[in-house]
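> sequence and predicted structure below; questions after.
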Amino acid sequence: MPGGVPVWHGNLEGKDLDSMFGFIEAYVVRGKGYQVMMAMSYVYKILMNSLYGRFGINPKSTTTEQYREGLRLWNPPKNSAVQLAAAITASARIYMYPYISREDCYYTDTDSVVLGQPLPKEVISSSVLGKFKLEDRVMKGYFLAPKSYCYIAIGGSNILKYKGPAKNQVNQEWFESQYADPSRTKQVPVEANFRIDWHTLNIIKKDTMVRVGLQLGDQEDTSISQRCLGGY
């Protein structure tokens, strides 16, 4: 193993490499019966890699230059095909039209419908594609707007759907009062646990007041779309 005071060798002809790099040679050449220690093997590997990297460091610091003129930002390809989505939606509408045009249709959403009378058994299945799945038998319900309804199933379960930040403040009593007066609104406190403070880029908890109500469109269409189902 090398040791002592470092000596600068100007001429390496005839020199024994073991005298200069003995610690590497000792690692490579080992006697028979030597038990490999995985931990020490890893230490030696890191040591040699560290020495290699340290000796190869460029003494000049890295310089970062910014080029803004003539810079073209990469625009990712748009993996969209609106015509396919439109065709699928149109096909679904054609299939759903005989059901959503019924007089006893209380509510409909993309692929679902709430009816006052049961459907024929041949169009109901929980496993066959293209057929309806019977989710619930409704005893009483309020269907006020898209994604805004509440009903009590015959089994006793209470299903409530309301889209918006104040959905936890909405209950069955709210649906009943809203059905009586669709233009009714109410201010309720809402606790937002994850809001972004754009000035500090921090995630904060914020308490706000939110107006709860229905987004009404044309008054004539509104009176038709808001339905109350009382029995099945």
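Received the coordinates, thanks.
> can we go C-alpha only for contacts and neighbour counts from here?
Noted.
> residue nearest the middle of this structure, spatially speaking?
Phe194 (14.7 Å; C-alpha atoms, centre = their mean).
> now do the contacts for that residue.
The neighbours of Phe194, taking C-alpha atoms under 8 Å, 6 or more residues apart in numbering as the test, are Ile203, Ile204, Lys205, Lys206.
> going by distance to Lys147, which of these wins?
Of all the contacts of Phe194, Lys147 sits closest to Lys206, with 25.6 Å by C-alpha to C-alpha.
> okay, one more to line up with it:
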Amino acid sequence: MISGQLPEEYISSTVLGKMKLEHTIKEGIFVMPKVYYLDCGDSQVYKCKGYPGDLTRADFEGLYNGETLDLKVTKRSKDRVEGKVFIKSDLPYKLKVSFNKREKVFDSL
């Protein structure tokens, strides 16, 4: 993510090793690594590691402000010896802010 214009010689969606423009962002909420919300004007983009479901801007704001989200997930596992797949639904999943690799840098929300 950059805050200015990237020189044209670094941009190409087809040349290996060059960058491509994925989104033009109006506003972003960056909670922790791999957990973010982007407002692109006409669309919203978000990523939340470990949770494949839908989250809202309010969910990301809550995480940013230190709240914990109590979510439900579905887990799949395989027994290769028996040749079976097990599916467990509605398992509890708590999502909370944790910084174990990076330093917190907060501007404002």
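Sure, I can see it. Everything numeric here is computed off the predicted structure, so don't read it as measured data.
> any idea what the TM-score is?
Once the chains are laid over each other, their TM-score by TM-score structural alignment, normalised by the length of the second structure reads 0.74; 106 aligned residues with a C-alpha RMSD of 2.9 Å.
> strands of the first structure, residue ranges please.
Using DSSP state E, the strands found in the first structure span residues 105-109, 112-115, 138-145, 148-153, 158-162, 186-197, 202-212, 227-229.
> right, and those strands - which one's nearest Gln172 of the first structure?
Of all these, it is strand 148-153 that lies closest to Gln172 of the first structure, at 6.6 Å by C-alpha to C-alpha.
> quick one, that closest one and strand 158-162 angle?
What separates the directions of strand 148-153 of the first structure and strand 158-162 is an angle of 170 degrees, with axes from the mean of the first three to the mean of the last three C-alpha atoms, to 10 degrees.
> so where is strand 148-153 of the first structure in the second structure?
Residues 35-40 of the second structure are where strand 148-153 of the first structure aligns, taking TM-score structural alignment as the criterion.
> just the buried positions in that stretch, please.
Of all the residues in stretch 35-40 of the second structure, those buried under the rule 16 or more other C-alpha atoms under 10 Å are Val35, Tyr36, Tyr37, Leu38, Asp39.
> the third one and Phe30 touch, don't they?
Yes. Tyr37 of the second structure is in contact with Phe30 according to C-alpha atoms under 8 Å; the separation is 6.5 Å.
> Pro92 of the second structure pairs with which position in the first structure?
Using TM-score structural alignment, Pro92 of the second structure pairs with Met209 in the first structure.
> hmm, its match is touching Val190, no?
Yes. Taking C-alpha under 8 Å as the contact criterion, Met209 of the first structure and Val190 are neighbours in contact, 5.9 Å apart.
> who's more crowded, the two?
Summary of the neighbour comparison: Met209 of the first structure and Val190, criterion other C-alpha atoms under 10 Å, with Val190 having more neighbours (17 against 12).
> what's the closest non-adjacent residue to whichever residue in the second structure pairs up with Glu176 of the first structure?
Glu176 of the first structure maps onto Glu61 in the second structure when the alignment is built from TM-score structural alignment. Computed as C-alpha to C-alpha, 6 or more residues apart in numbering, the closest residue to Glu61 of the second structure that is not its neighbour in sequence is Ile29, at 7.3 Å.
> contact partners for the one you found?
Neighbour list for Ile29 of the second structure: Tyr36, Tyr37, Leu38, Phe60, Glu61, Tyr64, Leu109 [criterion: C-alpha under 8 Å, 6+ apart].
> make CSV out of those residues and add distance to Ser3 of the second structure.
As requested, these are exported to CSV (distance: C-alpha to C-alpha, whole Å):
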residue, distance to Ser3 of the second structure
Tyr36, 16
Tyr37, 16
Leu38, 14
Phe60, 21
Glu61, 21
Tyr64, 21
Leu109, 17
